[in-house]
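Undergrad: turn this into a structure:
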Amino acid sequence: MTQQELRTTGSPVQAAMFPDGPDSVLRNPDVSETQWHRELVRAAVYPWLFLTELAGILLLVLAGVLGDGVASVLALSAGILTVSGSVLAGWHRASRIESDHRHGPARPCRLDRVRGEFFLRSRDFSGLGTASVAARTLFAGVDELYRSPARDWIDPALCAEVHRVAWQALCCLDRTRGARGLAVELAADPDSAVGDLAVAARHAVTAIDDALDEVVGHIHGCLVLTRAWEAKLRHTDLTARAEHTLAGLPGPDQLRRLSEAAEALPQAVFAYITAARDVTDAGPFPWEQPTRSRPRRSRALRSRLGTPFARTPAGHPRTGDGLP
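TA: Prediction:
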């Protein structure tokens, strides 16, 4: 698939359904756009779909031959429904060619007939021990790079090169299956000469695993850079949004004018309400009533204190003051 098409469809790592469950697939970067289009057309014109479309066309021709009448209308309707249904079924089948590989035992998936012809599955590397972790890391790394916002700032050819390097590393890892199994068999043989072959096989596999780890490390370095740029982009976006949001907030002058306008409202309402009260003779409001509780309490207090301590007129002592 070309880089231009990848820019349109997204990441070369896609989720897909298989008979053994969901899995991730990495597209082969060497498959041309023409090959993909050929597979799409082949999926859309599957034999039984082609026969159904042909039957619909024959019904349309029959409707034209019959001319007017109920039979012609029925043939025309059936032909239109048949052709439309066949076209929709073909389009649906072609649109799911990369995401749905669940086919019957008698119809194996064309794209999955030969491992690595069109894509590699993440589960293809599950039986390779610690190397399977590196394989999953490569899948995730390529997917993250293609989905990263930083990709818009990177040369598309560079992203395609990362895709190609990851694919080649996975192909090298896939070719170690036989060597890994052979190393296990040789290690179990007691013959000393065969034991030397086992050591050589293990060394060869280890060298490939080490090279694969280096590739994983370099691709991880690319991701570290893209993540750092993503953080910069997020910071720039947040800064711009914060400045725009703060610029839209009301300023001190506007708030002061708003407060002054609100301050005059109660007095204006009070004027109208009191005028209405006077016109309707509704009487004073509660806050306009005089407070009478305090004078009554003062008079009661004076009456209680005035009897024992009442004073007589000057120069005339009161009886009981202790005078003879």
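Undergrad: only C-alpha atoms from now on, for both contacts and neighbour counts.
TA: Noted.
Undergrad: quick one, what contacts residue 162?
TA: Residues in contact with residue 162 (Cα atoms under 8 Å, 6 or more residues apart in numbering) are 142, 219.
Undergrad: distance check, it against residue 29.
TA: Per Cα to Cα, to the nearest Å, residue 162 is found 10 Å from residue 29.
Undergrad: another sequence for comparison is provided below:
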Amino acid sequence: MREHDSPATVPPVLDCAFPDGYDTVLINPAITTRQWRRRQSLAFLHPATILKGLFSAGLAMQLSVAGQGFGEKLGIGLVTLILVLGVWRALSHPSVEDPLRREAAQLPRLRRGEFFRRSDFDGLGADPGERVAELLAGLRELHRSPARAWLDPALPGEVHKVVWRTLGCLDRSRDARALADEVAAEPDAGDNLAAATRQAVDNVDTCLHEVTRHVWGCVLICRAWEQKMRRQDLADRVSHALVNAPGPDQLRGLSQDSDALPRSVFAHITAARDVTHAGLFPWEQSPSEWPELVLLPSRDSSTSLTTYRQP
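TA: Predicted coordinates:
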């Protein structure tokens, strides 16, 4: 079983692959880590997996008999086994990769009453179905939130238990919902029966709405704390960067030190010019004595060479 946290952790919400498609599952919080590991181990012992292995091994052994020597038999058997497994895998998986398949995992061998599927509540009406989806999404986000490290370790488990109990109450309201519709359609049932059954259903829906609101209140608080932690981390990194950055006094001194460099270089170069009698630089002469700028054509017609020619 592939999980988002750790193989030893019992995740409250999973995206799982079922024969009828993909679905979100709420795991019973009463399942212990030991039970979860056992369920994961049993999931690998699927009859189809065992039959695939036996068939592939038998076919490889049967074809390997055609060889004469032991090495030839072994080689033929291994190649055949690889080909059979590759073909079987290609046939058992769709050619177009489904994004849900990458995230979903096969549900472990859970017993009845150890999980709820989100689709289990689709027949109870649009509003309860939406609330269930919101509950599972909120519980998943709370379980994965970085703010969980700052909470009491038992607190996410308490939220998990409340969500499980809420879906249990919603599941037990199926008969009341069916009777409410039946009583409403029966003219001789009486107003008292219709009002009682409808009130029972409304009470469950109100509780579901309240629990969903409170769970998402926990999620929003965790989001606010995550944002504050991100801002604090950003402020710490900015502060560290500013400490390491050069200050105004250092930059001002660097600018002042570099300001004297051109004058020092000019003094040395002019001294060398006077010693060697190299003559004045162009900028020390009058503009009329500056060299004439001449453009000489180069081999490449798109470019030209620049040179100076004395008048």
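Undergrad: drop the TM-score for these two in here.
TA: After superposition, the two chains reach a TM-score (TM-score structural alignment, normalised by the length of the second structure) of 0.67; 274 aligned residues with a Cα RMSD of 4.4 Å.
Undergrad: quick one: contacts for residue 47 of the second structure?
TA: So residue 47 of the second structure contacts nothing (Cα under 8 Å, 6+ apart).
Undergrad: gap between it and residue 82 of the second structure?
TA: Plainly put, residue 47 of the second structure is 20 Å away from residue 82 of the second structure if you go by Cα to Cα.
Undergrad: cool, and residue 10 of the second structure?
TA: The gap separating residue 10 of the second structure from residue 82 of the second structure is 35 Å, by Cα to Cα.
Undergrad: of these two, who's got more company?
TA: Between residue 10 of the second structure and residue 82, counting by other Cα atoms under 10 Å, residue 10 is the more crowded of the two (21 against 13).
Undergrad: surely that one forms part of a strand?
TA: No: assigned with DSSP: H, G, I helix; E, B strand; the rest coil, residue 10 of the second structure falls outside any strand and is coil.
Undergrad: I'd say it and residue 34 touch.
TA: No: taking contacts as Cα atoms under 8 Å, residue 10 of the second structure lies outside contact range of residue 34: 9.5 Å.
Undergrad: what does residue 205 of the first structure correspond to in the second structure?
TA: Counting by TM-score structural alignment, residue 205 of the first structure corresponds to residue 201 in the second structure.
Undergrad: which ones are touching that match?
TA: Counting by Cα under 8 Å, 6+ apart, residue 201 of the second structure has contacts 173, 176-177, 180.
Undergrad: who touches stretch 55-71 of the first structure?
TA: The contact list for stretch 55-71 of the first structure (Cα under 8 Å, 6+ apart) reads 72-76, 78-83.
Undergrad: one more time with 10 Å
TA: By Cα atoms under 10 Å, 6 or more residues apart in numbering, the surrounding residues in contact with stretch 55-71 of the first structure are 49-54, 72-86.
Undergrad: please pick the buried ones from those residues.
TA: Among the contacts of stretch 55-71 of the first structure, those classed as buried by 16 or more other Cα atoms under 10 Å are 49-50, 52-54, 72-73, 75-76, 78-80, 82-83, 85-86.
Undergrad: which of these fall within helices?
TA: 49-50, 52-54, 72-73, 75-76, 78-80, 82-83, 85-86 (DSSP state H).
Undergrad: of those, closest to residue 260 of the first structure?
TA: residue 85 (70.9 Å; Cα to Cα).
Undergrad: just the helices in the stretch 101-250 of the first structure please.
TA: Counting by DSSP state H, counting those that start in this stretch, residue ranges of the helices within the stretch 101-250 of the first structure are 131-147, 156-174, 177-187, 192-247.
Undergrad: against the second structure, where does the third one fall?
TA: Alignment of helix 177-187 of the first structure against the second structure: residues 174-184, by TM-score structural alignment.
Undergrad: mean shift of the matching stretch relative to the first structure?
TA: Taken against the first structure, stretch 174-184 of the second structure registers an average deviation of 1.9 Å after superposition, with mean Cα distance after the TM-score superposition for the first structure.
Undergrad: now that stretch: buried residues?
TA: Buried residues in stretch 174-184 of the second structure, counted by 16+ other Cα under 10 Å: 176-177, 179-180, 183-184.
Undergrad: for it, the distance to its chain's centre please.
TA: Its chain's C-alpha centre and that of stretch 174-184 of the second structure lie 42 Å apart, by Cα atoms, centre = their mean, to the nearest Å.
Undergrad: ok, and what's touching that stretch?
TA: With Cα under 10 Å, 6+ apart, stretch 174-184 of the second structure has contacts from 121, 123-125, 173, 185-186, 189-191, 193-202.
Undergrad: if you set the cut-off to 7 Å instead, what comes out?
TA: 189, 194, 197-198, 201 (Cα atoms under 7 Å, 6 or more residues apart in numbering).
Undergrad: with stretch 221-241 of the first structure instead?
TA: Residues from elsewhere that reach stretch 221-241 of the first structure (Cα under 7 Å, 6+ apart): 145, 149-150.
Undergrad: from residue 214 of the second structure, how far off is residue 59 of the second structure?
TA: From residue 59 of the second structure to residue 214 of the second structure the distance is 58 Å (Cα to Cα).
Undergrad: typed the wrong thing, it's residue 254 of the second structure
TA: For residue 254 of the second structure relative to residue 214 of the second structure (Cα to Cα), the value is 60 Å.
Undergrad: which of the two has more neighbours?
TA: residue 214 (14 against 11).
Undergrad: which ones are touching the counterpart of residue 33 of the first structure in the second structure?
TA: Residue pairing (TM-score structural alignment): residue 33 of the first structure is matched to residue 36 of the second structure. Contacts for residue 36 of the second structure (Cα under 7 Å, 6+ apart) come out as residue 10.
Undergrad: again, only using 8 Å
TA: Counting by Cα under 8 Å, 6+ apart, residue 36 of the second structure touches 8, 10.
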